[in-house]
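Colleague: Sequence first, predicted coordinates after that:
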Amino acid sequence: MTHRVFIVQDRESAQFLFPDCGDVGLTAWINEAGLFESEEAAIETAFVHCTEGFIVFEFIEDDPL
């Protein structure tokens, strides 16, 4: 089975958001990006942490066995 996940990229720095000790950090590596379970959560977080705009990417991820 699969489900949708979302990743946020900051337009100004081109870095990706990821969880960092209860806050949000930035990483240059997409494999370290945080996965959001809903598009709404991704957008709400991006509004707070990406002041110059952002891009939300949608991916399909396999559920763990």
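Modeller: That came through fine. Fair warning: this is a prediction, and the values are worked out from it, not measured in the lab.

Colleague: C-alpha only now, for contacts and for neighbours.
Modeller: Noted.

Colleague: Please enumerate the helices of this protein.
Modeller: When secondary structure is read from DSSP state H, the chain shows helices at 39-49.

Colleague: adding another structure so you can compare the two:
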Amino acid sequence: MNTGGMPLVNPHMLVLLVCPLTRGAVVYDAERHELISPQAGLAYPVREGVPIMLVEEARRTSEGEF
């Protein structure tokens, strides 16, 4: 749960996470509660503060979305 404007995902954990498809960096989108992989064009959901880093759970991002 987001309290006091703090991010739902631990920022220290973010530097360790990579896209499972490309092994590239992901960027946290706090507004959508997603981790975006620009290289793969995928957005991984964050549910209750837990990143779901499964390609099957990711949605395709639209061109120019990120």
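Modeller: Sure thing, it's come through. Worth saying up front: this structure is predicted, and the values here are computed from it rather than measured.

Colleague: Give me the TM-score for this pair.
Modeller: Remark: TM-score between the superposed chains equals 0.31 [TM-score structural alignment, normalised by the length of the first structure]; 32 aligned residues with a CA RMSD of 2.8 Å.

Colleague: how about the closest residue to Phe16 of the first structure other than its chain neighbours, what does it touch?
Modeller: Leaving aside its chain neighbours, Phe16 of the first structure sits nearest to Gln9 (4.4 Å; criterion: CA to CA, 6 or more residues apart in numbering). Going by CA atoms under 8 Å, 6 or more residues apart in numbering, Gln9 of the first structure touches 15-17, 54-57.

Colleague: neighbour-wise, which of those leads?
Modeller: For those, the largest number of neighbours (other CA atoms under 10 Å) sits with Leu17, at 27 neighbours.

Colleague: ok, then the element right after the lengthiest strand in the second structure?
Modeller: Longest strand in the second structure, counting residues (DSSP state E): strand 42-47. Toward the C-terminus, strand 42-47 of the second structure is succeeded by strand 50-51 as the next helix or strand (DSSP states H and E).
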